[in-house]
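Enquirer: sequence first, predicted model second:
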Amino acid sequence: MSGHSKWATIKHKKGAADAKRAKVFAKLIKQVEVAARQGGGDVDANPTLRTMYQKARDNSVPLDTIERAVKRGTGELEGVNYENIMYEGYAPHGIALMIETLSDNRNRTGSEMRSLLTKNGGSLAEPGAVSWQFERKGVLKVSKEASEDDVMMVGLDNGAEDLQDLEEIWQVICEPTDVNPLRDALEEAGIKVEESDTTMMPTNLVPIADAGDAKAILGLVELLDDHDDVQAIHSNIDLDDSILAELA
């Protein structure tokens, strides 16, 4: 199993164990609203909206709440004008971070990101300093009710690039443009997709073999994730199996 998939395992378990439901809902609703504002309210004509819409549904956001977010995005209802801002930085021990935010105040969010990073052993980087170490990919989390062979067979015919075993789920990697068609193909084959999204995947990993170092890095990531404007955090950390056992 690759280091990135180990990191994803931790995030998956952590999300299932201690997700703050109201905050998760608020972030998902904001993503739907922005997608509708940028590309229109028709999910069939706006792939990004469809992905965000489905992500919200996967996380049990009520349908009427999602629909209101779409209407705020299209201007049918009054809403806040959010801006997509990607911050690049470093956690302790040289771990690269890509921090995706949606903000209604660029100056405030930038200042708060810098403060969180510098107060916790990290630093904010200039645009481009970190992003070259990542590439945008589509990710689908698939129920293990389906066999590896079945998922692979459908996946390979519909754009899947990699299949990872995250213990509790299968994780399928593809190009961002293939997320929705691949999800459709899997579901048409009777395979349950628990969640689909796009992410920034590291091209190279930095191994961390010390539990104290890992806790410092993950502590900063958790603080960033708790910020209302932060939508996703991507890292190039590679955790040793012994560290995974301590963090489990």
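Expert: Structure received. Residues are numbered from 1 along each chain as shown.
Enquirer: use CA for all of it now, contacts and neighbours both
Expert: Fine.
Enquirer: Arg114: how many residues sit nearby?
Expert: By the measure other Cα atoms under 10 Å, the count of residues near Arg114 is 16.
Enquirer: can you tell me the helix or strand for it?
Expert: helix 106-118 (DSSP states H and E).
Enquirer: which residues sit against that helix?
Expert: Residues from elsewhere that reach helix 106-118, judged by Cα atoms under 8 Å, 6 or more residues apart in numbering: 83, 85, 87, 89-91, 103, 123-124, 220, 223-224, 229.
Enquirer: want to compare, so here's the second one:
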Amino acid sequence: MSGHSKWATIKHKKGALDAKRGKIFCKIIKEITVAARMGGGDEETNPRLRTSLLKAKAANMPKDNITRAIKKGCGETDGAIFMELVYEGYGQGGVGLIIEALTDNKNRTSADVKSILNKGGGSLAATGAVSYQFNRKGVITYDLEGNDFEAIFETALEAGAEDVTNDNVIEVICEPSDFEAVLNALEAAGYEHLGAEITMVPDNTIELDEEKTEKLLNLIDKLEDHEDVQSVSSNLA
């Protein structure tokens, strides 16, 4: 049941190669800060912090940046207090969007997200109008080239994964509670991932023609380019 957008994984692979490092660091620092504020600075007892640190590791973030973010979250240093926001919306062809943000200014972020959606041919939706079509899952992606799909499939399932697909990239899907165990098992087996995150995965997907797909992907790019937006999930096929 992957149901995860092949466009998302293609874009994720591309993003891993050409994303702007500074902007990625800024977003991950926010995640680490919020995770430490909510659950403490010990990754052994804070699963959310462990997940954020996995992202930092994948992005090759310097240890000093990570340490400062944890201290800020624990109140050891001064800094902005970030709040979590989730917006639901629609893009071209009625494709559902889940937009997750971390911000120190709710009014600014809400106005910006609404403006980006409107200018890009989308719209905001009422709370619950889109999210019921999604479930939070762990998603780990691997390059098809140079990797043995069958071996990854067996290793992932033995470690607790729900599904493994190979459409453009190898994608491993698991419950958030099994995310760390599955990722660790695949790393121990020597597989280097393209991306690893806990995100919203749709139950079903919507197919669009090429023109609408391009417009929707441009809209998603603009949303993800906003400094406060952490992730955008869609049910685009």
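Expert: That came in fine, so what should we check first? Predicted, not measured: the structure shown is a model, and the values here were computed from it.
Enquirer: drop the TM-score for these two in here.
Expert: After superposition, the two chains reach a TM-score of 0.92 (TM-score structural alignment, normalised by the length of the second structure), with 236 aligned residues with a Cα RMSD of 1.9 Å.
Enquirer: which part of the second structure matches the next helix or strand after the helix holding Arg114 of the first structure?
Expert: Toward the C-terminus, helix 106-118 of the first structure is succeeded by strand 123-125 as the next helix or strand (DSSP H and E). Aligned using TM-score structural alignment, strand 123-125 of the first structure spans residues 123-125 in the second structure.
Enquirer: mean deviation of the matching stretch from the first structure?
Expert: Mean deviation of stretch 123-125 of the second structure relative to the first structure after superposition (mean Cα distance after the TM-score superposition for the first structure): 0.7 Å.
Enquirer: buried ones among the contacts of helix 106-118 of the first structure?
Expert: Neighbour-count burial (16 or more other Cα atoms under 10 Å) is assigned, among the contacts of helix 106-118 of the first structure, to 85, 87, 89-91, 103, 123-124, 220, 224, 229.
Enquirer: format these as JSON lines; extra columns: distance to Glu135 of the first structure.
Expert: Output for these, formatted as JSON lines (distance: Cα to Cα, whole Å):
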{"residue": "Ile85", "distance to Glu135 of the first structure": "17"}
{"residue": "Tyr87", "distance to Glu135 of the first structure": "15"}
{"residue": "Gly89", "distance to Glu135 of the first structure": "16"}
{"residue": "Tyr90", "distance to Glu135 of the first structure": "17"}
{"residue": "Ala91", "distance to Glu135 of the first structure": "19"}
{"residue": "Ser103", "distance to Glu135 of the first structure": "23"}
{"residue": "Ser123", "distance to Glu135 of the first structure": "21"}
{"residue": "Leu124", "distance to Glu135 of the first structure": "19"}
{"residue": "Leu220", "distance to Glu135 of the first structure": "22"}
{"residue": "Leu224", "distance to Glu135 of the first structure": "21"}
{"residue": "Asp229", "distance to Glu135 of the first structure": "22"}
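Enquirer: the lengthiest helix in the first structure vs the second structure, average offset?
Expert: What stands out as the longest helix in the first structure, according to DSSP state H, is helix 21-39. Taking mean Cα distance after the TM-score superposition for the first structure, the mean distance separating helix 21-39 of the first structure from the aligned residues in the second structure is 0.9 Å.
Enquirer: can you name the next helix or strand after that helix?
Expert: helix 47-58.
Enquirer: so which elements touch that following helix?
Expert: Applying 3 or more Cα pairs under 8 Å, 6 or more residues apart in numbering; DSSP states H and E, one finds that helix 47-58 of the first structure contacts helix 21-39, helix 63-74, helix 179-188, strand 193-202.
Enquirer: now, which of the buried ones among the contacts of helix 106-118 of the first structure lie within helices?
Expert: 220, 224.
Enquirer: closest to Met1 of the first structure among the buried ones among the contacts of helix 106-118 of the first structure?
Expert: Closest to Met1 of the first structure out of those is Ala91 (23.5 Å), distances taken as Cα to Cα.
Enquirer: columns mean neighbour count on top of the helices and strands packed on helix 47-58 of the first structure, output as a markdown table?
Expert: Shown next, in a markdown table, are those (neighbours: other Cα atoms under 10 Å):
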| stretch | mean neighbour count |
| --- | --- |
| helix 21-39 | 20 |
| helix 63-74 | 20 |
| helix 179-188 | 18 |
| strand 193-202 | 20 |
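Enquirer: any idea which of these gets closest to Ala211 of the first structure?
Expert: Nearest to Ala211 of the first structure, of these and by Cα to Cα, is strand 193-202 at 21.4 Å.
Enquirer: what's the mean distance for the closest one versus the second structure?
Expert: After superposition onto the second structure, strand 193-202 of the first structure sits on average 1.8 Å from its aligned residues (mean Cα distance after the TM-score superposition for the first structure).
Enquirer: before we move on, what about stretch 212-221 of the first structure?
Expert: Counting by mean Cα distance after the TM-score superposition for the first structure, stretch 212-221 of the first structure comes out at 1.4 Å.
Enquirer: got the contact list for that stretch?
Expert: Here stretch 212-221 of the first structure has contacts from 91-93, 95, 116-117, 120, 208, 233, 239, 243, using Cα under 8 Å, 6+ apart.
Enquirer: same thing but at 10 Å, please
Expert: 90-95, 97, 99, 116-122, 207-208, 211, 222, 224-226, 232-235, 237-240, 243-244, 247 (Cα atoms under 10 Å, 6 or more residues apart in numbering).
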